[in-house]
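Novice: Test case, fold it:
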Amino acid sequence: MIMNEKIKAAEVQLTGIDGEDLGIVPTAEALSMAKKLKVDLVCTSLTSSPPPCRLIGAGAAKQEAQQLRKKERQPKLKEIRLTPQIEEHDYDTKRQQAERILNAGDAVQLVVNIRGKEGEQAKKLLEALIRDLNRAGRKQTGIQLSGKQAAVRLDPL
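Specialist: I've put the predicted structure just below:
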């Protein structure tokens, strides 16, 4: 977000504090108007010519920039480890943990450690978890059985 003197365009498409269209105005005039009203001149997009700019209250511009940064945050990948012989209570705890992570906007990697011939049991456990978590997230990858573990990744909705 480009503000005040950092705007380098010769003229801008100006929108007032209350959303009224003030037309195409030279940048120097728009800056003087902003200083007179004790607000910030904020450029909303640089792709068009002349760039659209708005007059925004000083604190509101900073809050808006923070909200944009929060929305741009990349989801993290968090891993939850399980074993094929899991008790019902432990299963519910892991499911709730995964649901909480997905609702927070992060992805979950469910990993089941396998020993011996537990591959089919691990696959059934992951399928049950995917089914129980379908309202919080969707699977990005299929169930991958490899060596000593079975894994699946769920992305938030």
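
Novice: For the rest of this, base every contact and every neighbour count on C-alpha atoms.
Specialist: Noted.

Novice: Heading C-terminal from the top helix by length along the chain, find the next helix or strand.
Specialist: Across the chain, the longest stretch assigned as helix under DSSP state H is helix 88-103. Using DSSP states H and E, the helix or strand that follows helix 88-103 in sequence is strand 107-113.

Novice: Would you do the same for the sequence below? I want to compare the two.
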Amino acid sequence: MKIAKKEHQINEEITDKELRVIDVDGGQLGIISAKEALELAYEKDLDLVKIAPTATPPVCRIMDYGKFVFEQGKREKEAKKNQKVIDIKEVRMSSTIDTHDFETKVNQAVKFLKGGDKLKVSVRFKKRTVAHPQFGEELLEKFKAEISEYGAVDKPTKMEGRSLVMFVVPKPGKNN
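Specialist: Prediction:
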């Protein structure tokens, strides 16, 4: 079982005859044989790492590989921590929804949009109401008008099975 993913060739894994070598402090040592470069790295008690395998000749650097991998992992964690994850929240309604229930769904949608989440609004048709999709379209138009201050329609209404679906994204600057 491998614990770390290995992206670079190090030390004896490098089989090229000639390499362009960069020293620990970033200075170029020039084009030398792989054997010489490996000896230089071992003298300084460091590793020879191939950092640009596609270059001609390949570029290698003398460095502490363990420290390099650790710092790279640290940078990746930091980048991941700074990412904003956007969830898709769903608000479901029936085509025969009552006024107060509709207002509750609107308030719930506004809360989601203020939180910066995308919103999927669906109107579910039960039994014979599926024969009258215009009621669902009217309901979604009314819903769109109610939340227009906080969100904009990303994808227009469309039928998915027995549901009429619309996607809404938050407006920039309106979230807390």
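
Novice: before we move on, back to that, and the longest helix of the first structure, how far out from the chain's middle?
Specialist: Its chain's C-alpha centre lies 21 Å from the corresponding centre of helix 88-103 of the first structure when counted by CA atoms, centre = their mean, to the nearest Å.

Novice: Need the contact partners of it.
Specialist: Defining contact as CA atoms under 8 Å, 6 or more residues apart in numbering, one finds that helix 88-103 of the first structure is touched by 78, 80, 107-108, 129, 132-133, 136-137, 154-157.

Novice: Just the angle for that helix relative to strand 107-113, thanks.
Specialist: 150 degrees (axes from the mean of the first three to the mean of the last three CA atoms, to 10 degrees).

Novice: longest strand of the second structure?
Specialist: strand 151-160 (DSSP state E).

Novice: Which strands or helices does it pack on?
Specialist: Under the contact criterion of 3 or more CA pairs under 8 Å, 6 or more residues apart in numbering; DSSP states H and E, strand 151-160 of the second structure touches helix 133-147, strand 163-170.

Novice: Report the buried residues of the longest helix of the first structure.
Specialist: In terms of neighbour count (16 or more other CA atoms under 10 Å), helix 88-103 of the first structure has its buried residues at Tyr91, Lys94, Arg95, Ala98, Glu99, Ile101, Leu102.

Novice: So what angle separates the directions of the longest strand of the second structure and helix 133-147?
Specialist: Using the same axes, to 10 degrees: strand 151-160 of the second structure against helix 133-147 is 170 degrees.

Novice: which part of the first structure lines up with strand 151-160 of the second structure?
Specialist: Aligned by TM-score structural alignment, strand 151-160 of the second structure corresponds to residues 137-146 of the first structure.

Novice: Looking for the alignment partner of Pro84 of the first structure in the second structure.
Specialist: So Pro84 of the first structure corresponds to Ser95, using TM-score structural alignment.

Novice: Find the nearest non-adjacent residue to that match, please.
Specialist: Gly136 (5.3 Å; CA to CA, 6 or more residues apart in numbering).
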